[in-house]
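Enquirer: I would like to see how this sequence folds:
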Amino acid sequence: MTEPRHYRVMIVEDDAKIASILAAELDRYGYDVVMAQDYARIRDEFVAARPDLVLLDVNLPRYDGFYWCRQIRAVSRVPIIFISARSDEMDQVRAIEHGADDYITKPFNLELALAKVGAAIRRAYGEYAMSRDPDLLSAGGLLLDRSTNRASRGDRAVELSPKEFRLLWCLAERAGQIVSREELLEALWDDTDFVDDNTLTVNVTRVRRRLEELGLANAIETKRGQGYCLALTGGE
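Expert: Next comes the predicted model:
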């Protein structure tokens, strides 16, 4: 078996016994394991953990694995392997159609499961490649995708202009902290000598409106004489 150091696997399995067995085996082979905690917020936990691969059960509380597979696929292309007691071929077809890379039926052989994990990682990243997506950023339940200039929260999403998105990204990188107007001007414009200071204010106003469409009113706070702060906490 190839050396799987540096890879993070997220286990989304509500059967504690099965989850712990999988986690122990993955850990034994050097994987970094993250266990799902809140089955109503799998996508948020996925974005926060930034795993390289997901092991996903079908039968889960609140929403099933097919739903969460679609949610993950909306923000990432990491390998997803279903692990389920459902052995019907149509369930396996449905899993693939929803974006899964593989399907393992319970009860399963641990060595086979580990082999499938290793194979999926090799296909996705190469033998020892690292795999963190630099285009995704999460802050307090707000997800930013730099590849599309989209901001999303739950089931709602908005597309921003390049300048608006860069402004929001700068604030989200330091959510909860004050970012000075000077820093934002330098991040948005190459030559700040020819930029009217009011231009930044206009862009901040536009981003505020976009965030309001996501249900985040007053998310950007003005700190007089200092700059702006993206006041997002938690996952709501």
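
Enquirer: going forward, measure contacts between C-alpha atoms and count neighbours the same way
Expert: OK.

Enquirer: spatially central, which residue of the protein would that be?
Expert: Most central in the chain under Cα atoms, centre = their mean is Val47, positioned 2.3 Å from the mean C-alpha point.

Enquirer: what's the closest non-adjacent residue to that one?
Expert: The spatially closest residue to Val47, leaving aside those adjacent along the chain, is Ser138, at 6.4 Å (Cα to Cα, 6 or more residues apart in numbering).

Enquirer: doesn't that neighbour belong to a helix?
Expert: No. Per DSSP: H, G, I helix; E, B strand; the rest coil, Ser138 lies outside any helix segment and is strand.

Enquirer: could you tell me how many residues sit around it?
Expert: Residues contacting Ser138 under the criterion other Cα atoms under 10 Å number 21.

Enquirer: and this one, please, so the two structures can be compared:
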Amino acid sequence: MADKVLIVEDEKELAEILGEYLSVEGYKVSLAFDGEKGIEEIDDFKPDLVLLDIMLPKVDGMTICKKIRETSDIPIIMLSAKNGEMDKVICLGIGADDYVTKPFSPLELVARVKAHLRRFDKMPRTLYDKGGLQIGQLTFYKESYVARIKEKEIDFTTKEFEVLYFFAVHHNQVFSKEQIYENVWGLNEYGDISSVAVYIKRIREKLREYDLDYIKTVWGAGYKLSIME
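Expert: Take a look at the predicted model:
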């Protein structure tokens, strides 16, 4: 079955061009030209990935991103005419997986879509691979991208899971932001090093909901996962 991509973009011509490129690549595409319609399509179309403009009529993209993250960890790529660092940090901070500044090449965006969908594991969240890596109160199931505390599953996005799993595999080792980026994102993947700090912040916030303070900052050196229990 073809992956489904929802494009929420008020520039109709741009949305249609992107839809054509993605359709040629074999994706099933739905278009929404305002935020309200975008929210409807999320429920009706049930996309595997969302391309989401920030500045939308009726409901803005950031609000939609937050709404998606309440129930789903599907990849979200934000589209924006703004190229400020703060806008990108805010979008990543509320749960977006990527941030693309206009104007952009449709071919580049298609490549990003492919990269995010390759990473996104569609296995049912109730199916856990056997064994699992246990560090402190956390247990990781790499094949199904699941992290659990005792019997409670933590709602990590795929990239958040990859960052935390990398730390778990290299427990108590210190890594710089550059090293984390190279090992988790890879040199051939889209993104930038500034994303590392944003993802670590998001992971810390989710762990602290369970009173876990596992990610430590080593000033001047980087970060590490340290279990002191």
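
Enquirer: so the one helix or strand the residue nearest to the centre of the first structure maps to corresponds to what in the second structure?
Expert: Using DSSP states H and E, the element containing Val47 of the first structure is helix 42-49. Counterpart in the second structure of helix 42-49 of the first structure, with TM-score structural alignment as the criterion, is residues 38-45.

Enquirer: what comes up buried for that stretch?
Expert: Residues of stretch 38-45 of the second structure classed as buried: 38-39, 41-42, 45 (neighbour count, 16 or more other Cα atoms under 10 Å).

Enquirer: again, but for stretch 28-39 of the second structure
Expert: Using 16+ other Cα under 10 Å as the burial criterion, the residues of stretch 28-39 of the second structure that qualify are 28-36, 38-39.

Enquirer: could you point out which of those residues is nearest to Asp121 of the second structure?
Expert: When these are compared for distance to Asp121 of the second structure (Cα to Cα), Lys28 wins out at 18.1 Å.

Enquirer: that closest one against Lys4, yeah?
Expert: Yes. Distance between Lys28 of the second structure and Lys4: 4.6 Å, which falls inside the contact criterion (Cα atoms under 8 Å).

Enquirer: which stretches in the first structure count as strands?
Expert: If you assign secondary structure with DSSP state E, the strands in the first structure sit at 8-12, 32-35, 53-56, 80-84, 102-105, 136-139, 142-145, 150-153, 156-159, 178-180, 220-223, 227-230.

Enquirer: just checking, what packs against the helix holding Val47 of the first structure?
Expert: Contact analysis of helix 42-49 of the first structure by 3 or more Cα pairs under 8 Å, 6 or more residues apart in numbering; DSSP states H and E lists strand 8-12, helix 65-73, strand 136-139 as its packing neighbours.

Enquirer: about what we covered before: pipe the buried residues of stretch 38-45 of the second structure into JSON lines and attach distance to Gly93 of the second structure per row.
Expert: As requested, the buried residues of stretch 38-45 of the second structure are exported to JSON lines (distance: Cα to Cα, whole Å):
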{"residue": "Gly38", "distance to Gly93 of the second structure": "21"}
{"residue": "Ile39", "distance to Gly93 of the second structure": "20"}
{"residue": "Glu41", "distance to Gly93 of the second structure": "24"}
{"residue": "Ile42", "distance to Gly93 of the second structure": "21"}
{"residue": "Phe45", "distance to Gly93 of the second structure": "26"}
